[in-house]
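# using only what follows, build the 3D model:
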Amino acid sequence: MERAPDPCSNYTSGSMWDPNMSNVLRERSRGNLTGAEECGGSVSVAFPLSMMITGLVGNALAMSLIYKSYRKKESKRKQSFLLCIGSLALTDFTGQLLTSPIVISVYLANRQWSRVDSSGHLCTFFGLCMAMFGLCPLFIGSAMAIERTLAIRSPHWYSSNMRTKATITVLLSIWGAVLSFALMPVVGLGQYSIQWPGTWCFISTDHKTPRNIVFAATFACLGLLSLATTFTCNLATIKALVSRCKNRTSSSQLSKQWERITMETMIQLMGIMCVLIVCWSPLLVLMLKMIFNHTSLDRCGPTLAAKDPELQKDCNSFLTAVRLASLNQILDPWVYLLLRQILLRKFCQVANAVSNCSNDGHKEQVIILTTETRKPEGFA
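A predicted model of the protein is given here:
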């Protein structure tokens, strides 16, 4: 999902309009168009362009490293997790690839949606991508959390039943289910509409149409449910890890390797979970708030502040929340890469100290981890 444009586009969108009403923005005065150009047409396009490049490069690099890790024999214990995190990078990469060019085109058109999409079909496609590539990372994050919980709390069942095919089936089911949900407005169960300031499309929260409210509320509830599932599973996994670490009696090389692999994946999972919660919870909560308060963004505009300051505040907050959510696709791969390459060793040392692991095996484990992270294979 791509970054929503900046408030400078107020010059081009005094009020909300339907995608089929392409003549609305064409009636804007030349004075307003001049104001839009002064707002930074050539400069502001650098923001979505730089975000697109950062997101695509980060996700491509993450997919490359995950593929190399997956091919190594010593990563057998992590194959299911690697498949999940690889699918997360692929989802974010695809979302960036589909939405970024549209956003850049709108910026180049002085942030006037009608110049890019006179028919309104592109708005539906953009909104579908926003919903599809918004929910998928949340669901995949939940799948990763559940996978780690099963691996730690039920290792025997996990080793006997959790095969690569099962993981692939779950991931394909997530993509298929989310795509089916995102297609509902296409058949009339909800609506994707142009949102304030008139330069991007998302789920409509117009309370005058019950179907729109049901679809928007379902989207928000599914997102919050996935965040709650991820958080709960991670807490259960951390509790099991600490308990096992305190009660560990074996100091074999295999036991130490298991602890290292588990600690790596948990650190990566916690990082991605924090990004998901920080980026998505404000938007999902605001959507539910607007639905319960029977408010929508249809009245948002540059003159609304004088008429209804509270609604204008909601409009600004919603726009900020969407921008924050759009950062998720960009931050996910870089969090994964940084935790693996730069911060992993320090985090593992702190986690070992906090969990009160046996002092006899602590130094040896840190030496093993330090040696392995310095090797090229340390990305595995």
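# C-alpha only now, for contacts and for neighbours.
OK.
# would you map the strands across the stretch 151-300 of the chain?
With DSSP state E, counting those that start in this stretch as the criterion, the stretch 151-300 of the chain has strands at 192-195, 200-203.
# check these for me and report the most buried one.
Among the strands of the stretch 151-300 of the chain, strand 192-195 has the highest mean neighbour count (mean count of other CA atoms under 10 Å), at a mean of 26.
# on that earlier part again, and of the strands of the stretch 151-300 of the chain, who's closest to Lys313?
Across these, the minimum distance to Lys313, taken as CA to CA, is reached by strand 192-195, at 14.9 Å.
# to compare against the first, here's the next sequence to fold:
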Amino acid sequence: MESLNITHRSVSMNETLVQHSQATTFDTAIALPIFMFAGGAIGNIIAIIVLSVSRQERKSSAFYTLVCGLAVTDLLGTCLASPLTIANYMDKTVLMVQHVCEFHSFLLLFFGLTGLSIICTMAAERYMAICCPYTYQRWGVDRRFAQKFLFFIYICNIFFCCLPMMGMSKSELQPSRTWCFIDWGTEEPVAAAYTVLYGSVSLLLILGTILLNLAVCGALLLMRQRTVQRPVTRASVRDRWRALSSAAETQMMAVLVMTSAVVLACSAPLVVRVFANCFILNNDPNADLAAIRIAAVNPILDPWIYILLRRSLFRKVLKLSRQGSSTRSTSSPTLQTSLFYPVIVRDSHVITQLMCNANIMTQLPATVKFTSYDTESPRQT
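Model (predicted):
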């Protein structure tokens, strides 16, 4: 009898340990989607507020309208897809309902493709503004134009991502039982064609974004090199000051490059898995789950780029960098002054007027002083 009691106690203890282990695993598993949901929602709300309180001239530009559209898209994707994932962790039968599974698959398809589309549009807007300014002005690319184009992107992507619900493909619960996606390993010609089409469109958007960013960065470097090498005259001093004080343009490019890098890095693994499951038939559920989790990190990282690279902070960083460079060059102040002001240094009124027109009062090097006129006036008299 004693041995039976001991055996019964050991079995009970083992069952308790197993239940405790399962409860710990469940808590750890559900903590990840909850954390991602909270991080994405809070970050995007803060980013939208930061963009909303910016200056009117920035809010009226097409670029920042697209940035705000991307933040709203990330917020909607987080608030619609994450609750379904959390509910499925609490009740494993949620995504087993076919209509719920199809809706979850549509959300992942739509918001993934829409994010890539907006990023590519942002790169195209910067390319037109810098490399094709006449076309940019003729088309009237402004806030209203960007809003219309965002609406166009939404309509096209909604129609394209609804095709699986219309019978062109089918959505299925993935082996991990935590998310739904299109049946990318099917041998049906129509369904396989849709999978290839989705992957191809995503790949084209990625390549287009990369090429446009490279073209814009190359054009800016070429313009800066030509401006610096140009001899300084009264006619070219305004262009030189604008080139030397393009903080707003530099900030736009920093936001674009950083956001593009994050979106492409988060979206590329899922695109790779689409082609791998379609052509290579490499059935790897762990790799698929890792790819969709990396894609889900994108809405969490994007808003902090807008928050950290806002214009006030960006100006402080530029100011600190200029102070550091000016400190290193204090040994030759005369050379630097003659480099920037070889002709118009004798007329402080002209200098002030030019700088006000170019909006670079805060961009002056630390070694350039307005007292140059005062120091030279005694010698003239």
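# TM-score of the superposed pair?
TM-score for the superposed chains, counting by TM-score structural alignment, normalised by the length of the first structure: 0.73, backed by 311 aligned residues with a CA RMSD of 3.2 Å.
# let me have the strands of the stretch 151-300 of the first structure in JSON lines, extended by distance to Leu49 of the first structure.
Conversion of the strands of the stretch 151-300 of the first structure to JSON lines gives the following (distance: least, CA to CA, whole Å):
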{"stretch": "strand 192-195", "distance to Leu49 of the first structure": "21"}
{"stretch": "strand 200-203", "distance to Leu49 of the first structure": "16"}
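# for the second structure, what's the longest helix?
Determined from DSSP state H, the single longest helix within the second structure is helix 2-52.
# helices or strands up against it?
helix 62-90, helix 285-308 (3 or more CA pairs under 8 Å, 6 or more residues apart in numbering; DSSP states H and E).
# could you tell me where the last one falls in the first structure?
Spelled out, that is helix 285-308 of the second structure. The counterpart of helix 285-308 of the second structure in the first structure, using TM-score structural alignment, spans residues 315-338.
# for that stretch, what is the distance to the chain centroid?
7 Å (CA atoms, centre = their mean, to the nearest Å).
# and it, what's buried?
315-316, 318-337 (16 or more other CA atoms under 10 Å).
# please apply the same query to stretch 49-65 of the second structure.
By neighbour count, with 16+ other CA under 10 Å as the criterion, the buried positions of stretch 49-65 of the second structure are 51, 58-59, 61-65.
# of all these, which two lie farthest apart?
Comparing the members of those, the greatest separation, given CA to CA, is between Leu51 and Ala62, at 12.9 Å.
# chain center to the longest helix of the second structure: distance?
31 Å.
# I'd like the next helix or strand past it.
The C-terminal neighbour of helix 2-52 of the second structure among helices and strands, as given by DSSP states H and E, is helix 56-59.
# ok, residues contacting that following helix?
51-52, 64-65, 143 (CA atoms under 8 Å, 6 or more residues apart in numbering).
# what of stretch 337-355 of the first structure?
Contacts made with stretch 337-355 of the first structure from outside it, assessed by CA under 8 Å, 6+ apart, are listed as 62, 242, 245-246, 263-264, 267-268, 271, 362, 366, 369-370, 373, 378-379.
# same deal with stretch 230-240 of the first structure?
141-143, 145-146, 148-149, 152-153, 266, 270, 273.
# buried set for it?
Of the residues in stretch 230-240 of the first structure, those scored as buried under the neighbour-count criterion (16+ other CA under 10 Å) are 230-231, 233-234, 236-238.
# ok, the counterpart of Ala191 of the second structure in the first structure - how many residues close by?
Structural correspondence for Ala191 of the second structure with respect to the first structure (TM-score structural alignment): Asn212. When counting by other CA atoms under 10 Å, one arrives at 22 neighbours for Asn212 of the first structure.
# isn't Asn212 of the first structure right next to Gly188, touching?
No. Counting by CA atoms under 8 Å, no contact exists between Asn212 of the first structure and Gly188, whose distance comes to 9.1 Å.
# how near is Cys132 of the second structure to His20 of the second structure?
When distances are taken as CA to CA, to the nearest Å, Cys132 of the second structure and His20 of the second structure turn out to be 64 Å apart.
# do the same with Asn14 of the second structure
On the measure of CA to CA, Asn14 of the second structure and His20 of the second structure end up 10 Å apart.
# go on, Val262 of the second structure?
38 Å.
# out of the buried residues of stretch 49-65 of the second structure, which is nearest to Thr7 of the second structure?
Using CA to CA, Leu51 is the member of the buried residues of stretch 49-65 of the second structure that sits closest to Thr7 of the second structure, with 66.1 Å.
# enumerate every residue touching that closest one.
Per CA under 8 Å, 6+ apart, neighbours of Leu51 of the second structure: 59, 64, 68, 306.
# any idea what it aligns with in the first structure?
In the first structure, the residue matched to Leu51 of the second structure (TM-score structural alignment) is Ile66.
# now do that match against Gln257 of the first structure, distance only.
With the distance defined as CA to CA, Ile66 of the first structure ends up 19 Å from Gln257 of the first structure.
# what's Cys79 of the second structure in contact with, if anything?
Under the criterion of CA under 8 Å, 6+ apart, the contact partners of Cys79 of the second structure comprise 37, 41.
# now do 10 Å
Neighbour list for Cys79 of the second structure: 37-38, 40-41, 73 [criterion: CA atoms under 10 Å, 6 or more residues apart in numbering].
# for the spatially most central residue of the second structure, which non-adjacent residue is spatially closest?
Using CA atoms, centre = their mean, the residue of the second structure that lies closest to the mean C-alpha position is Thr259, 2.5 Å off. On the basis of CA to CA, 6 or more residues apart in numbering, the spatially nearest residue to Thr259 of the second structure that is not a chain neighbour turns out to be Asp302, at 6.2 Å.
# so the one you found makes contact with Asp74?
Yes. Counting by CA atoms under 10 Å, Asp302 of the second structure sits close enough to Asp74 to count as a contact (8.2 Å).
# mind listing the shared neighbours of those two?
Taking CA under 10 Å, 6+ apart as the contact definition, Asp302 of the second structure and Asp74 share the neighbouring residues 40, 43-44.
# just send the residues you listed back as TSV, with distance to Arg328 of the second structure and neighbour count too.
Formatted as TSV, these follow (distance: CA to CA, whole Å; neighbours: other CA atoms under 10 Å):
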residue	distance to Arg328 of the second structure	neighbour count
Gly40	42	28
Gly43	39	23
Asn44	40	28
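# now the residues you listed as JSON lines including distance to Phe103 of the second structure?
Shown next, in JSON lines, are those (distance: CA to CA, whole Å):
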{"residue": "Gly40", "distance to Phe103 of the second structure": "20"}
{"residue": "Gly43", "distance to Phe103 of the second structure": "25"}
{"residue": "Asn44", "distance to Phe103 of the second structure": "23"}
